[in-house]
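*Asks:* sequence plus predicted model, see below.
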Amino acid sequence: MKKLTLATVLLLTTTLVAFAQQSKIIAHRGAWKHTHAPQNSIASLQEAIKQKVWGSEFDVHLTKDDILVVNHDNDFYGLDIATSTYEELLTKKHPNGESIPTAEEYLKEGLKQKNTKLIYELKTNRLGVERTLQAVQQSYDLVKRLKAKDMVEFIAFSYEACLKFRELDKKAKIHYLSSDKAPQEIYNAQLSGIDYHLSVFKKNNDWIKQAKALKLKTNVWTVNSTEDMQFFIDRKIDYITTDEPESLYKLLNP
């Protein structure tokens, strides 16, 4: 085998560093907008995996009878999730014929591959903190039972939920979604990163740099215009969550 020249080694090193610093794509609720798959459906997850995005985000609620299900809104086609049983929710269907997925079904589908991370957003239960924290425990137990800890990262608007996840696991990846905590506070709480709306980062334009200095991960949501995508690419944010993963891919790979 020929020896690599110093110039070749430097070129390879520079390329690898640039790739590592490039913003990664997270498909918001799966890849649904251009594929016409329902948001948060198994089909939208499959489409995101086909696109080889870095991660696919999904939202999880706790039903009245303690079943974790995947859906964004508090209701599933008119049925309030927090006060409905899983069997009641099964009376409704997505337009493609899918039933509401359980978190276990969704994770098992995602675990059929090893490239696209599963970004598990635990929704704040509208019945109170106690139910939210119960959902944290069940979520963590589920991920642990499925041996999915290396593939799953947790995100939540509830600060109490984030702290509970950290209490349960000192190494789990946990990112805070609300905008009321500066990077230093997140670092002090031993969370993994900040995951804020694009308007928050634009208002606090030094928070990305602060977070990076503290070795916190940074993610921005929900970025759908090419102008905003480029804004955050230029600032070397770690992850960009978008309803337009196809457009972001083209921008990152001209």
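*Replies:* Sure, I can see it.

*Asks:* hey, let's count contacts and neighbours off CA atoms from now on
*Replies:* Fine.

*Asks:* quick one, what contacts the nearest residue to residue 186 once chain neighbours are set aside?
*Replies:* Of all residues not flanking residue 186 in the chain, residue 193 sits nearest, at 6.8 Å (Cα to Cα, 6 or more residues apart in numbering). Listed by Cα atoms under 8 Å, 6 or more residues apart in numbering, the contact set of residue 193 reads 174, 175, 176, 183, 186, 187, 211, 216, 217, 218, 219.

*Asks:* in the stretch 51-200 of the chain, which spans are helices?
*Replies:* Using DSSP state H, counting those that start in this stretch, the helices found in the stretch 51-200 of the chain span residues 86-89, 103-110, 129-145, 159-168, 183-188, 198-203.

*Asks:* make JSON lines from these and add mean neighbour count and distance to residue 59 to it.
*Replies:* Listed next are these as JSON lines, based on neighbours: other Cα atoms under 10 Å; distance: least, Cα to Cα, whole Å:
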{"stretch": "helix 86-89", "mean neighbour count": "16", "distance to residue 59": "16"}
{"stretch": "helix 103-110", "mean neighbour count": "18", "distance to residue 59": "9"}
{"stretch": "helix 129-145", "mean neighbour count": "17", "distance to residue 59": "12"}
{"stretch": "helix 159-168", "mean neighbour count": "19", "distance to residue 59": "14"}
{"stretch": "helix 183-188", "mean neighbour count": "16", "distance to residue 59": "22"}
{"stretch": "helix 198-203", "mean neighbour count": "15", "distance to residue 59": "19"}
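
*Asks:* neighbouring contacts of the single longest strand found in the chain?
*Replies:* Looking across the chain with DSSP state E, the single longest strand is strand 55-62. The contact list for strand 55-62 (Cα under 8 Å, 6+ apart) reads 25-31, 40, 45, 48-49, 68-72, 74, 81-82, 103, 116-125, 131-132, 135.

*Asks:* and if we set it to 6 Å?
*Replies:* Defining contact as Cα atoms under 6 Å, 6 or more residues apart in numbering, one finds that strand 55-62 is touched by 26-30, 40, 68-72, 116-123.

*Asks:* now, those that are in strands?
*Replies:* Among these, the ones falling in strands (DSSP E) are 26, 27, 68, 69, 70, 117, 118, 119, 120, 121, 122.

*Asks:* and those, which two are furthest apart?
*Replies:* With Cα to Cα as the measure, no two of the ones in strands among the contacts of strand 55-62 lie farther apart than 26 and 68, at 22.0 Å.

*Asks:* and here's the other structure:
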Amino acid sequence: MRLSRSARPALVVSLLVAGLTAPIATAAAGEPGRSDRPDVIAHRGSSGVAPENTLAAITTAREHRADSVEVDVQRTADGELVLLHDCTLERTTDVEEVFPDRESYALSDFTSDELARLDAGSWLSPEFAGEPIPTLREGIRALGPRTDLLLEVKVCAGEEDLGKAVADALREIPGYLPRAVATDSLVVQSFDHDETRAFHDELPEVSVGLLFGARPTDAELADAAGWAQQANPRHTLTDQALVDQVHALGLDINVWTVNAESDMRAMIDLGVDGVITDYPQVLREVLRAG
């Protein structure tokens, strides 16, 4: 994961809010030393071929030579941090078979021991039968020393203080945080910008990113430039003007979720810093082909 750009002077932020960034954006597009090859970021692991957010998906992403793995983190009823995208368990586990009489299948209503009874792999293929829901610690261990982590804090209804809980959990993994900070191999992001800020307040030395489901406004980007390192929008919202605007503010931009080869090439041509994809092996081939 490349080091984030240095923040521009406050004047740039003021100009952005005023809508006067075109000259600055043009200059930033030609900034010396910028790589024209984006990071390959495996979305929920190599989720195109392995069950998302599992150890199998993470290890497959390593085999596919992903630069970074993006996973989602949530909290169980007994406070364990685990990797899962959906707020409920039905889509990617056999929870309805194992616990047929439960009134709620929200992950936050299950303990870690209960989750350990679930199969999180068979929904995709019998090949992955018995694949468990991993803990955050298990997921980090599966990354190994050469693959970076893009960790999404998934805030579901009723969840509070998850950003702080993630910070606390990362502190408790022996040796992980000093190494991750020294190598710039960890970024924490979320659609919930308040929880992102709460995490940042706890661990300001760790890079953070803001996810955007709608095109970010000038004001949102100006605010992000004051404390975050990344602004990460949906790829269908991203054009050259947005990429240049984000770069002019000293931020990196990772786009999601890019699965078609034509879209991969389009994002590469725009000069984004990272491409988040279910198929990192395909993106790697697209980059190799030039």
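*Replies:* On my side now, so go ahead. As the structure is a computational prediction, the values presented were derived from the model and not from experiment.

*Asks:* want to throw the helices of the stretch 51-200 of structure 1 into a markdown table with distance to residue 62 of structure 1?
*Replies:* Shown next, in a markdown table, are these (distance: least, Cα to Cα, whole Å):
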| stretch | distance to residue 62 of structure 1 |
| --- | --- |
| helix 86-89 | 9 |
| helix 103-110 | 10 |
| helix 129-145 | 6 |
| helix 159-168 | 13 |
| helix 183-188 | 26 |
| helix 198-203 | 28 |
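
*Asks:* tally of neighbours for residue 245 of structure 2?
*Replies:* Residue 245 of structure 2 has 22 neighbouring residues, counting by other Cα atoms under 10 Å.

*Asks:* you'd agree it is in a helix?
*Replies:* Yes: remark: residue 245 of structure 2 belongs to a helix, assigned using DSSP: H, G, I helix; E, B strand; the rest coil.

*Asks:* list the contacts for the equivalent of it over in structure 1?
*Replies:* Residue pairing (TM-score structural alignment): residue 245 of structure 2 is matched to residue 210 of structure 1. Shown in contact with residue 210 of structure 1 (Cα under 6 Å, 6+ apart): no residues.

*Asks:* about what we covered before: highest neighbour count among the ones in strands among the contacts of strand 55-62 of structure 1?
*Replies:* So for those (other Cα under 10 Å), the most neighbours sit at residue 27, 33 neighbours.

*Asks:* for that residue, give its distance to residue 97 of structure 1.
*Replies:* 22 Å (Cα to Cα, to the nearest Å).

*Asks:* same question for residue 225 of structure 1.
*Replies:* Counting by Cα to Cα - residue 225 of structure 1 and residue 97 of structure 1 are separated by 31 Å.

*Asks:* with residue 15 of structure 1 instead?
*Replies:* With Cα to Cα as the criterion, residue 15 of structure 1 and residue 97 of structure 1 are 45 Å apart.

*Asks:* comparing these two, which shows the higher neighbour count?
*Replies:* residue 15 (12 against 9).

*Asks:* does that one sit in a helix or strand, and which one?
*Replies:* Assessed by DSSP states H and E, residue 15 of structure 1 sits inside helix 6-21.

*Asks:* show me what contacts residue 25 of structure 2?
*Replies:* 244, 245, 248.

*Asks:* from the chain's centroid, how far away is stretch 175-193 of structure 1?
*Replies:* 16 Å (Cα atoms, centre = their mean, to the nearest Å).

*Asks:* next: stretch 225-234 of structure 1.
*Replies:* For stretch 225-234 of structure 1, the distance to the chain centre is 19 Å (Cα atoms, centre = their mean).

*Asks:* where does it end up in structure 2?
*Replies:* Counting by TM-score structural alignment, stretch 225-234 of structure 1 corresponds to residues 260-269.

*Asks:* same deal with stretch 153-160 of structure 1?
*Replies:* Counting by TM-score structural alignment, stretch 153-160 of structure 1 sits on residues 187-194 of structure 2.

*Asks:* contact partners of that stretch?
*Replies:* So stretch 187-194 of structure 2 is contacted by 150, 151, 152, 153, 196, 207, 208, 209, 210, 211 (Cα under 6 Å, 6+ apart).

*Asks:* could you work out the end-to-end span of stretch 38-51 of structure 2 for me?
*Replies:* From its first residue to its last, stretch 38-51 of structure 2 covers 25 Å (Cα to Cα).

*Asks:* how much space separates the residue nearest the centre of structure 1 from residue 148 of structure 1?
*Replies:* Geometric centre of structure 1, nearest residue: residue 119, 3.1 Å, by Cα atoms, centre = their mean. Distance of residue 119 of structure 1 to residue 148 of structure 1, given as Cα to Cα: 11 Å.

*Asks:* also residue 171 of structure 1?
*Replies:* The gap separating residue 171 of structure 1 from residue 148 of structure 1 is 13 Å, by Cα to Cα.

*Asks:* for the two, indicate the residue with more neighbours.
*Replies:* Counted by other Cα under 10 Å, residue 171 of structure 1 and residue 148 do not tie: residue 148 has more neighbours, with 18 against 13.

*Asks:* which residues does the more buried one contact?
*Replies:* If you count contacts by Cα under 6 Å, 6+ apart, residue 148 of structure 1 has none.

*Asks:* and what of residue 113 of structure 1?
*Replies:* Not one residue lies near residue 113 of structure 1 by Cα under 6 Å, 6+ apart.

*Asks:* trace it over to structure 2, please.
*Replies:* Using TM-score structural alignment, residue 113 of structure 1 pairs with residue 145 in structure 2.

*Asks:* quick revisit: and the residue nearest to the centre of structure 1, what does it touch?
*Replies:* Counted by Cα under 6 Å, 6+ apart, residue 119 of structure 1 has contacts 56, 57, 152, 153.

*Asks:* could you do residue 278 of structure 2 as well?
*Replies:* By Cα under 6 Å, 6+ apart, the contact list for residue 278 of structure 2 reads 42, 43, 46, 47, 48.
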